[in-house]
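**Student:** coords please:
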Amino acid sequence: MIQISETAAQKIASLKKDEGRPETALLRVQVKKGGCSGLSYKMDFDNEPQATDKVFESFGQKIAVDAQSFLYLIGMTLDYSGGLNGKGFVFNNPNASKNCGCGSSFNV
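**Tutor:** As a prediction, the model looks like this:
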């Protein structure tokens, strides 16, 4: 299962509105090779899930994850930080054994 914090859900809704996306759009989260730790997160909006996607919903927002990426994301919580150290999405991924300093790449 993948969860979305309330703060992240609010930010996702705000981004959809700012970009003129429909409220029904979902956030696609993928894991790709790359980054300083070997694997990186990629996010984008999509209108519909693919047939093999796993879809999770929290606080009215949906995340779609392809089957391959899901193996790296099981148990993850997507959060959003608006603090003084920088604004952005935070991936609380229990599968990551190593994270890079910027938080956008990891290793298992």
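**Student:** C-alpha from now on. contacts and neighbour counts both.
**Tutor:** OK.
**Student:** okay, now residue 27: neighbour count?
**Tutor:** Residue 27: 23 surrounding residues under other CA atoms under 10 Å.
**Student:** how much space between it and residue 53?
**Tutor:** Separation of residue 27 from residue 53 (CA to CA, to the nearest Å): 12 Å.
**Student:** go on, residue 4?
**Tutor:** For residue 4 relative to residue 53 (CA to CA), the value is 17 Å.
**Student:** quick check on these two: which one has the bigger neighbour count.
**Tutor:** More neighbours surround residue 4 than the other of residue 4 and residue 53, with 23 against 17 (other CA under 10 Å).
**Student:** nearest residue to the spatially most central residue of the chain other than its sequence neighbours?
**Tutor:** The geometric centre of the chain, computed from its C-alpha atoms, lies nearest to residue 29 (CA atoms, centre = their mean), at 4.6 Å. Counting by CA to CA, 6 or more residues apart in numbering, residue 43 is the residue found nearest to residue 29 once chain neighbours are left out, at 4.7 Å.
**Student:** following up with a second sequence; could you model it the same way so I can compare the two?
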Amino acid sequence: MLTLTPAAAGKVKELLVEEGRADIALRVAVQPGGCSGLRYAMYLDDQVTEKDASEEQHGVRIVIDKLSVPYLSQATVDFIDSLEQTGFTI
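**Tutor:** Predicted coordinates:
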């Protein structure tokens, strides 16, 4: 399973408060596209199935579809907030 940094978890929690729903998970996936043939997708999702890998880190539920798990097993999701960049990185 991927690693969620405390900074990323904090930002996800802020987004969950804005949504007003505590039952939503952070879904991270690998999809076709991009220069290397793959691109990352990350969004809030309330549709979790038994085909998903699921784990809680820093109070945030993370779900990954089983096909994406091998590509994300060593990945780290972070949140950067600087003058040069603001956003999530994988």
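**Student:** any idea what the TM-score is?
**Tutor:** Once superposed, the chains reach a TM-score of 0.90 (TM-score structural alignment, normalised by the length of the second structure), with 90 aligned residues with a CA RMSD of 1.3 Å.
**Student:** returning to what we had before: I'd like to know how far the residue nearest to the centre of the first structure sits from residue 84 of the first structure.
**Tutor:** Counting by CA to CA, the gap from residue 29 of the first structure to residue 84 of the first structure is 25 Å.
**Student:** helices or strands up against the longest helix along the first structure?
**Tutor:** Ranked by residue count, the top helix of the first structure under DSSP state H comes out as helix 6-18. On a contact count with 3 or more CA pairs under 8 Å, 6 or more residues apart in numbering; DSSP states H and E, helix 6-18 of the first structure meets strand 61-65, strand 77-81.
**Student:** out of those, flag the one nearest residue 98 of the first structure.
**Tutor:** strand 77-81 (16.4 Å; CA to CA).
**Student:** tell me what that closest one is packed against?
**Tutor:** strand 3-4, helix 6-18, strand 88-92.
**Student:** can you lay out those as JSON lines showing distance to residue 63 of the first structure?
**Tutor:** Listed next are these as JSON lines, based on distance: least, CA to CA, whole Å:
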{"stretch": "strand 3-4", "distance to residue 63 of the first structure": "8"}
{"stretch": "helix 6-18", "distance to residue 63 of the first structure": "10"}
{"stretch": "strand 88-92", "distance to residue 63 of the first structure": "13"}
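**Student:** and residue 90 of the second structure, how many neighbours?
**Tutor:** Burial measure for residue 90 of the second structure: 15 neighbouring residues, criterion other CA under 10 Å.
**Student:** for the nearest residue to it once chain neighbours are set aside, grab the count of nearby residues.
**Tutor:** Distance criterion CA to CA, 6+ apart; nearest residue to residue 90 of the second structure, sequence neighbours excluded, is residue 77 at 4.6 Å. Using other CA under 10 Å, residue 77 of the second structure has 19 neighbouring residues.
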